[in-house]
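*Asks:* okay, predicted coordinates and the sequence, questions at the end:
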Amino acid sequence: MRILVTGTAGFIGAALAQRLLDRGDEVYGFDNHNDYYDPALKEARLARFIDHPNYTHQRADLADAAAVDQAFAAFQPQRVVNLAAQAGVRYSLQNPRAYVQSNLVGFVNILEACRHGKVGHLVYASSSSVYGANRKMPFALEDAVDHPVSLYAASKKANELMAHTYSHLYGLPTTGLRFFTVYGPWGRPDMSPILFADRISRGEPIDVFNHGHHSRDFTYIDDIVEGVIRALDHPAEPDPAYDAEKPNPATSSAPYRVYNIGNDQPVQLMRFIELLEQNLGRTTQKNLLPMQPGDVADTWADVSALRRDVGYAPATSIEDGVARFVEWYRGYYA
């Protein structure tokens, strides 16, 4: 198929593009290469496949409607995966306008291009952060997500609402994936695995928020990519069991779906740090600090719907995943 993927210089986007190329798809990558974190890492991710004969790359911003329309007109994608976004919960506290441009303006540009381009299926990145102040575990698709605790989370919930509108009005099949703490080789340097690995490697203390009581549904990158591809290959359809008097937030009478995509096995943050220390061969001091604004205490994905509908089955244990991450980290940052 011809698949347009936004964010192909990013962590998940690069891994997805490589997998799609490996199975024989044509991929059109779209990324603005911003400097939210080291652009050299983005270039290194791209270098693994940018010369592939079935890959085309465009450096442009999602908020540039003309650039988005040009990409769709040139490539005429059959399906689209929108992973480009201004990432980061904590950054949204300092730079809220960046999230409006990328995650709201940019997303409506994608929706409009999909609508006019008669795209067969749009898969887009939502986030576990939409669960916000919820405390019932595991996080289930049927739960209300009306109490976000960061603008990033609010922008991702807005994406789900915007997608439903286009599914309802124009029959555009859309599937939103709520990602849960993705980690692994080529990961983002603003996230805890690399932040911790850097400081542990140098023998420096690490800051551990919420006094180390966090738990996260850490999900290995290969499992995430497998889930994205399975969802992409199953275009959303109207739910024949949808009841407008008792609506299910994750389905619709329109071709619309939302899924959790995680490991379904939350891990205590202190256990994750312990595994990093074991694989790096040294321990370090932990500065136990209060919860940061915008953070949530725990995450845990109920992935039963994704298992049922597309056969999603995460297979990487936290022990194996951390070992593979550290092996890459040592090689890349040597």
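*Replies:* Good, I have the coordinates. Residues are numbered from 1 along each chain as shown.
*Asks:* switch to C-alpha atoms for all contacts and neighbour counts from now on
*Replies:* Fine.
*Asks:* ranges for the helices of the stretch 51-200 of the chain?
*Replies:* Assigned by DSSP state H, counting those that start in this stretch, the helices in the stretch 51-200 of the chain fall at 65-75, 91-94, 96-99, 106-116, 151-170, 192-202.
*Asks:* scratch that, the stretch 201-334 of the chain
*Replies:* 221-232, 269-280, 304-310, 318-332.
*Asks:* most packed of these?
*Replies:* helix 221-232 (a mean of 21; mean count of other C-alpha atoms under 10 Å).
*Asks:* other SSEs contacting that one?
*Replies:* helix 11-22, strand 121-127, strand 174-179, strand 182-183 (3 or more C-alpha pairs under 8 Å, 6 or more residues apart in numbering; DSSP states H and E).
*Asks:* residues contacting it, please?
*Replies:* 12, 15-16, 19, 79, 81, 121-123, 175, 177, 179, 182-185, 261-262, 310-316 (C-alpha atoms under 8 Å, 6 or more residues apart in numbering).
*Asks:* for residue 290, find the nearest of the helices of the stretch 201-334 of the chain.
*Replies:* helix 269-280 (14.1 Å; C-alpha to C-alpha).
*Asks:* you'd agree residue 11 is up against residue 190?
*Replies:* No - in this structure, residue 11 is not within contact of residue 190 by C-alpha atoms under 8 Å, at 11.5 Å.
*Asks:* ok, those two, which is more surrounded?
*Replies:* Legend: neighbour count by other C-alpha atoms under 10 Å for residue 11 and residue 190, higher for residue 11 (22 against 15).
*Asks:* distance check, that one against residue 56.
*Replies:* Distance, residue 11 to residue 56, using C-alpha to C-alpha, to the nearest Å: 18 Å.
*Asks:* one more: residue 231?
*Replies:* In terms of C-alpha to C-alpha, residue 231 sits 23 Å off from residue 56.
*Asks:* residue 6 now?
*Replies:* Per C-alpha to C-alpha, residue 6 is found 12 Å from residue 56.
*Asks:* what is in contact with those two at once?
*Replies:* Residues touching both residue 6 and residue 56 (C-alpha under 8 Å, 6+ apart) are residue 29.
*Asks:* mind checking which of these two has more residues around it?
*Replies:* A side-by-side neighbour count of residue 6 and residue 56, using other C-alpha under 10 Å, places residue 6 first with 29 against 16.
*Asks:* surely the more buried one is in contact with residue 29?
*Replies:* Yes - counting by C-alpha under 8 Å, residue 6 touches residue 29, with 5.8 Å between them.
*Asks:* presented hereafter is structure B, for comparison with structure A:
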Amino acid sequence: MSIHLSQKIYVAGHRGMVGSAIVRTLKEKGYENIITRTHAELDLINQAAVQAFFETEKPDQVYLAAAKVGGIYANNTFPAEFIYQNLMMESNVIHQAFVSGVKKLLFLGSSCIYPKLAPQPMAEDALLTGLLESTNEPYAVAKIAGIKLCESYNRQYGASHGIDYRSVMPTNLYGPGDNYHPENSHVIPALIRRFHEAKESKLPTVTIWGTGTPRREFLYVHDMAAASVFVMDLDKSIYDQQTEPMCSHINVGYGADVTIAELANAVGAAVGYQGNIDFDPTKPDGTPRKWMDSSRLNRLGWNPLVNLNDGLQSAYQEFLQRTTK
């Protein structure tokens, strides 16, 4: 095994949807020295515990995929937990990575970092140019802080200590390991669950909130994991050609969006629901469009492989496996 593949890699958040996909991708690429810790084994909010972990393990690389996440209901109900826990995890891991001599780190953010009314598609330089969506502002602020932590450590210690901390901002993700909770899930897992239950109950109609006209972009989680490893492994000179010191993060998107109506029909087809799909225009639509500009990443040589229909089929099969256990 090459020295490159033998590096010790710590994946924080390996039980989450993205973290578990990153572990699978690293193993597929031949990386064997991967270390993980469950929350019970290592509480990333505990500064002393994180310090002890890094002093003992001394990883060469870190993928920071750990986060407190949830849908609109959870963000609205627990704003203090969302900002505090995410800020603490990011601060502890990034700082202790630096202190222990980690040269390469990848921080995973979210598309919610961009202003609510950002021009579409949302480019990296739209960051901090307008007001955030109020429903998830605490979470977004924490994710912005993670980006700025990486930028700040690079600016102050990059040249003197040889560190290279990068950030990737995914669009809406779905796939194996997703959260199907009836109140805390995002749109695709929520629709998969609703259509599955409607099929099982032989309901004639499923009604979706809103007009169905808003447009959203979705990326299969295995593509996100592949992009994460791709960005981490890029030569610094190549990466720096597409970034700037004060705008160093990279968007990761599918490159196209769909209406909520098109998404609902695609999910219904993947699940095998045969009934009608209606929309309730008296309910809120939310932001008219959320679409990421991923041209920086595309210029670096990465493009997604899994289309929406194939990804939904795979996601539904994994949902079935989890619910029938």
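*Replies:* On my side now, so go ahead. Keep in mind the model is a prediction, meaning the values are calculated, not measured.
*Asks:* got a TM-score for the pair?
*Replies:* Comparison of the two superposed chains (TM-score structural alignment, normalised by the length of structure 2) gives a TM-score of 0.83, and 297 aligned residues with a C-alpha RMSD of 2.4 Å.
*Asks:* among the helices and strands packed on helix 221-232 of structure 1, which is nearest residue 73 of structure 1?
*Replies:* When those are compared by C-alpha to C-alpha, strand 121-127 sits nearest residue 73 of structure 1, at 16.2 Å.
*Asks:* residues making contact with the closest one?
*Replies:* 78-83, 114, 153, 156-157, 159-160, 172-180, 228, 231-232, 235-236.
*Asks:* kindly report the same for stretch 93-108 of structure 1.
*Replies:* 61-65, 84-86, 92, 150-152, 155-156, 158-159, 162, 294.
*Asks:* let's see that with 10 Å instead.
*Replies:* Stretch 93-108 of structure 1 has contacts (C-alpha atoms under 10 Å, 6 or more residues apart in numbering) with 61-65, 68, 82-88, 91-92, 109-110, 113-114, 124, 150-156, 158-159, 162-163, 166, 293-294.
*Asks:* so that stretch matches what in structure 2?
*Replies:* The alignment of stretch 93-108 of structure 1 onto structure 2 (TM-score structural alignment) spans residues 76-91.
*Asks:* please identify the buried residues of that stretch?
*Replies:* Neighbour-count burial for stretch 76-91 of structure 2 flags 76, 82, 83, 85, 86, 87, 88, 89, 90, 91 (criterion: 16 or more other C-alpha atoms under 10 Å).
*Asks:* what is the neighbour count of the aligned residue in structure 2 for residue 153 of structure 1?
*Replies:* Here residue 153 of structure 1 is matched to residue 140 in structure 2, going by TM-score structural alignment. Residue 140 of structure 2 has 24 neighbours, counted by other C-alpha under 10 Å.
*Asks:* quick one: contacts for residue 140 of structure 2?
*Replies:* Residue 140 of structure 2 neighbours (C-alpha under 10 Å, 6+ apart): 82-83, 86, 109-115, 132-134, 146.
*Asks:* make a PyMOL selection of the buried ones in those.
*Replies:* In PyMOL, this line selects whichever of the contacts of residue 140 of structure 2 come out buried by 16+ other C-alpha under 10 Å:
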select buried, resi 82+83+86+109+110+111+112+113+114+115+132+133+146
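*Asks:* out of the contacts of residue 140 of structure 2, who's nearest residue 295 of structure 2?
*Replies:* residue 111 (14.9 Å).
*Asks:* for the buried residues of stretch 76-91 of structure 2, give me CSV that also has distance to residue 247 of structure 2.
*Replies:* Written out in CSV, the entries for these read as follows (distance: C-alpha to C-alpha, whole Å):
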residue, distance to residue 247 of structure 2
76, 29
82, 24
83, 22
85, 24
86, 21
87, 20
88, 23
89, 22
90, 18
91, 19
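*Asks:* which of these lies closest to residue 296 of structure 2?
*Replies:* The closest of the buried residues of stretch 76-91 of structure 2 to residue 296 of structure 2 turns out to be residue 90 (C-alpha to C-alpha; 24.5 Å).
*Asks:* what residue lies at the spatial centre of structure 2?
*Replies:* Central residue check for structure 2 by C-alpha atoms, centre = their mean: the C-alpha nearest the mean position is that of residue 170, 4.9 Å away.
*Asks:* excluding its backbone neighbours, what's nearest the alignment partner in structure 1 of it?
*Replies:* Aligned counterpart of residue 170 of structure 2 in structure 1: residue 179 (TM-score structural alignment). Excluding the flanking residues, the one nearest residue 179 of structure 1 by C-alpha to C-alpha, 6 or more residues apart in numbering is residue 127, at 4.8 Å.
*Asks:* which residue in structure 2 aligns with the one you found?
*Replies:* So, by TM-score structural alignment, residue 127 of structure 1 is matched to residue 110.
*Asks:* any idea how far its match is from residue 298 of structure 2?
*Replies:* From residue 110 of structure 2 to residue 298 of structure 2 the distance is 18 Å (C-alpha to C-alpha).
*Asks:* just residue 173 of structure 2 next, same as before
*Replies:* Taking C-alpha to C-alpha, one finds residue 173 of structure 2 at 18 Å from residue 298 of structure 2.
*Asks:* cool, and residue 237 of structure 2?
*Replies:* Between residue 237 of structure 2 and residue 298 of structure 2 the computed distance is 16 Å (C-alpha to C-alpha).
*Asks:* same check on residue 62 of structure 2?
*Replies:* Taken as C-alpha to C-alpha, the span from residue 62 of structure 2 to residue 298 of structure 2 is 23 Å.
*Asks:* where's the counterpart of residue 193 of structure 1 in structure 2 relative to residue 174 of structure 2, distance?
*Replies:* Under the alignment (TM-score structural alignment), residue 193 of structure 1 pairs with residue 188 in structure 2. For residue 188 of structure 2, the distance to residue 174 of structure 2 equals 7 Å [C-alpha to C-alpha].
*Asks:* joint contacts of those two?
*Replies:* Counting by C-alpha under 10 Å, 6+ apart, the residues touching both residue 188 of structure 2 and residue 174 are 218, 312, 315.
*Asks:* I'd like those as JSON lines, with distance to residue 322 of structure 2 appended.
*Replies:* Output for these, formatted as JSON lines (distance: C-alpha to C-alpha, whole Å):
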{"residue": "218", "distance to residue 322 of structure 2": "22"}
{"residue": "312", "distance to residue 322 of structure 2": "15"}
{"residue": "315", "distance to residue 322 of structure 2": "11"}
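*Asks:* ok, these vs residue 265 of structure 2, which is closest?
*Replies:* Relative to residue 265 of structure 2, the closest of those is residue 312; by C-alpha to C-alpha it sits at 11.2 Å.
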